[in-house]
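Undergrad: Fold the following and give me the result.
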Amino acid sequence: MDPWKEEVEMISEDADTPRVALVTGSSTGIGAAIAKRLSREGFRIAVIARAEEHTHATVGWIRGNGGTAHGFAADLSRPEEIEDLFTRFDARFERLDALVNNAGMASIADSTSMPLRHWNRVLTLNLTAPFVTAQCAHPRMTQGGGGGGVIVNIGSVYSRMSVGRRAAYVSSKHGLIGLTKALATEWAPDGVRVVAVAPGYTETDHVRVAMEDGGFDSAAVVSRTPMGRLAHVDEVADAVSFVCSERATFVTGSTIYVDGGWTGYGGV
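TA: Prediction:
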């Protein structure tokens, strides 16, 4: 039997497993670490990437370690694909307890010459898509006897501060914190918590490539970080795991910075 088809049958029969998490951008890096960590906490996982084949590594790891996962393809820059994603999600899972908005894109460009299409692309993926996924998640967390849930928006140290040549990225990540506060305030009566987790520079392939391409200097980043190193993906995943747990039931509308002291450093 096709192992991917077999897992679909397993999910439909596994109605007693208590919790389900949908993690966007979870094929690699921070998103994959979050999906794996939540799986170890007992969540069934919907792994989301732009192409379904990109989900196979994370899905395979979760299944190989005794968890339940299914991969979905969606271009989150297109609202209609987000809506279709949740329709397909409903065919595999009967509930939704946690949404992690991790998918996003970095951007380095001079503000004097940045094309508007570039600005729109960054804002669409980093800010509009999390809003649309949250809109889709809310009724699935609250209707039909749902007891609520948690939405985790993955921000950045640049959700709080700025640096040159990153106008689109910084604006999108600042906006994501505003969205977190707004939805947390509005949806608290519905039992839906909304929290942001904001990593500093983290050891991922994307960061490594950016360093190699001259986007920033690794030594400068390390020297700027009070703890003297980059974050590990598992450290970010641990923070998300806490937010999604019963230990964080009174945490909403706030931002947890996992940055080794970056945002607290005064530069002296």
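
Undergrad: use CA for all of it now, contacts and neighbours both
TA: Noted.

Undergrad: quick one: Pro67 from Thr133, how far?
TA: Just to correct that, residue 67 is Gly rather than Pro. Between Gly67 and Thr133 the computed distance is 24 Å (C-alpha to C-alpha, to the nearest Å).

Undergrad: To compare with the earlier structure, here is another sequence to fold:
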Amino acid sequence: MPHEFDLTEPELTADDLLVLEDPHFGPETTAVVTGAASGIGQATAVALAANGLSVIGADIDDDGLTETVDLADDIAVAGTIHPVTTDLTDDADVEAMIEVAADQGELRYVANIAGMQHIASIPEFPMEKYDFIVDIMLRAPFLTAKLAMPHIRATDDGVGAIANMSSVHGHYATQDKPAYITAKHGLEGLTRAIAAEGEGTLRGFSVSVGYVLTPLMVNQIEGTADERGISKREVVEDVMLGQARTKEMMTPAEVANLFVFGFSGHGKHLNGGDMLWDGGYTTTYE
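TA: I've put the predicted structure just below:
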């Protein structure tokens, strides 16, 4: 973290974004990004637009989507972001989201990023919360893939990719996040299933990171500090990043760049695999 330990989400600038030359990165190509109204989803929508793509930014938060479009305009991205209000628990909304993407151009890329969290032990976990989390984070990505795959296959070369936002919690489990962990492990399986059916040109991959400096995460840090009577620095370095070797939270832009790389031709051998970018969180221990 910065020396003064600033927990403000960094302002996204054009210099933060990975921009690559790719034959499919142009206005004729569309990409769907869910959860595009904030955090990682917002940064990914802007990053893909910076690479010249026509991006369908989907979220239930209209105001947040407007902020995403404004952010893209502020940094003068080469592509465009088309906001589409989408309730991922509504099948008709998901179908409409994909149809808008197909109408805008050649649908080649999907980034399933939308997610949420609820903290409770398994015996105390409300089933309505479990159902909602699994609907948003596993069922909706499955339906999105089901609807998007025929469009990707219908392009002239069948090249495209469906990427799923996983997590270190797609690799291991901690206490009191059972629905989130279940969904993330399921996403790893969905990723491999997409790869198995994609015939090489239609790829599936996932992105797994640790803690990312988003407004939601800042709220969790401040709440944990108050609850435990410790400093915010101690929350991040000892509680959240205690197992990691890199004592720094990622930024949304850094995660967004992983999606850009994975979608590009540089990622053509990334198929069924996971981009584990966690600072050693899941691969080292003391």
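
Undergrad: So between Gly67 and Thr133 of the first structure, which is more surrounded?
TA: A direct count of neighbours by other C-alpha atoms under 10 Å for Gly67 of the first structure and Thr133 places Thr133 higher, at 22 against 19.

Undergrad: what's the matching residue for the more buried one over in the second structure?
TA: Aligned counterpart of Thr133 of the first structure in the second structure: Thr144 (TM-score structural alignment).

Undergrad: Just confirm its match contacts Ala92, I think it does.
TA: No: between Thr144 of the second structure and Ala92 there is no contact under C-alpha atoms under 8 Å: 11.2 Å.

Undergrad: What lines up with Val215 of the second structure in the first structure?
TA: No, residue 215 of the second structure isn't Val; it's Pro. By TM-score structural alignment, Pro215 of the second structure lines up with Asp205.

Undergrad: Who are the contact partners of its match?
TA: Gly29 (C-alpha atoms under 8 Å, 6 or more residues apart in numbering).

Undergrad: Could you rerun that using 10 Å?
TA: Applying C-alpha atoms under 10 Å, 6 or more residues apart in numbering to Asp205 of the first structure gives the contacts Thr28, Gly29, Ile30, Met211.

Undergrad: Give me the buried subset of those.
TA: Thr28, Gly29, Ile30 (16 or more other C-alpha atoms under 10 Å).

Undergrad: Can you report how many residues lie near Val20 of the first structure?
TA: Count around Val20 of the first structure with other C-alpha under 10 Å applied: 23.

Undergrad: counterpart of it in the second structure?
TA: Checking TM-score structural alignment: Val20 of the first structure goes with Thr30.

Undergrad: Check which helix or strand Leu258 of the second structure maps to.
TA: For Leu258 of the second structure, the host element (DSSP states H and E) is helix 252-263.

Undergrad: Please compute how far the helix or strand following that helix lies from its chain's middle.
TA: Later in the chain than helix 252-263 of the second structure, the nearest helix or strand by DSSP H and E is strand 274-277. Strand 274-277 of the second structure sits 12 Å away from the centroid of its parent chain (C-alpha atoms, centre = their mean, to the nearest Å).

Undergrad: which residues in the first structure does strand 274-277 of the second structure align to?
TA: Using TM-score structural alignment, strand 274-277 of the second structure pairs with 255-258 in the first structure.

Undergrad: Give me the mean deviation of the matching stretch from the second structure.
TA: Taken over the aligned residues, the distance from stretch 255-258 of the first structure to the second structure averages 0.9 Å (mean C-alpha distance after the TM-score superposition for the first structure).

Undergrad: what residue of the second structure takes the place of Trp61 of the first structure?
TA: Trp61 of the first structure maps onto Leu71 in the second structure, by TM-score structural alignment.

Undergrad: Please apply the same query to Thr142 of the first structure.
TA: Mapped onto the second structure by TM-score structural alignment, Thr142 of the first structure lines up with Arg153.

Undergrad: now swap in Ile45 of the first structure and tell me
TA: With TM-score structural alignment as the criterion, Ile45 of the first structure pairs with Val55.

Undergrad: do the same with Ser159 of the first structure
TA: In the second structure, the residue paired with Ser159 of the first structure is Gly170, using TM-score structural alignment.

Undergrad: Now that that match has come up, it's in contact with Leu190, right?
TA: No: counting by C-alpha atoms under 10 Å, Leu190 is not a contact partner of Gly170 of the second structure; they are 11.8 Å apart.

Undergrad: Name the residues contacting each of the two.
TA: Shared contacts of Gly170 of the second structure and Leu190, defined by C-alpha under 10 Å, 6+ apart, comprise Lys184, Ser206.

Undergrad: Pick out whichever of the buried ones among the contacts of Asp205 of the first structure sits closest to Arg224 of the first structure.
TA: Using C-alpha to C-alpha, the shortest approach to Arg224 of the first structure within those belongs to Ile30, at 21.4 Å.

Undergrad: The closest one should be in a helix, yeah?
TA: Yes: counting by DSSP: H, G, I helix; E, B strand; the rest coil, one finds Ile30 of the first structure located in a helix.

Undergrad: Asp74 of the second structure - how many residues pack around it?
TA: Asp74 of the second structure, neighbours per other C-alpha under 10 Å, totals 12.

Undergrad: Likewise for Pro123 of the second structure?
TA: Pro123 of the second structure, neighbours per other C-alpha under 10 Å, totals 7.

Undergrad: same deal with Gln175 of the second structure?
TA: The burial count assigned to Gln175 of the second structure is 10, neighbours taken as other C-alpha under 10 Å.
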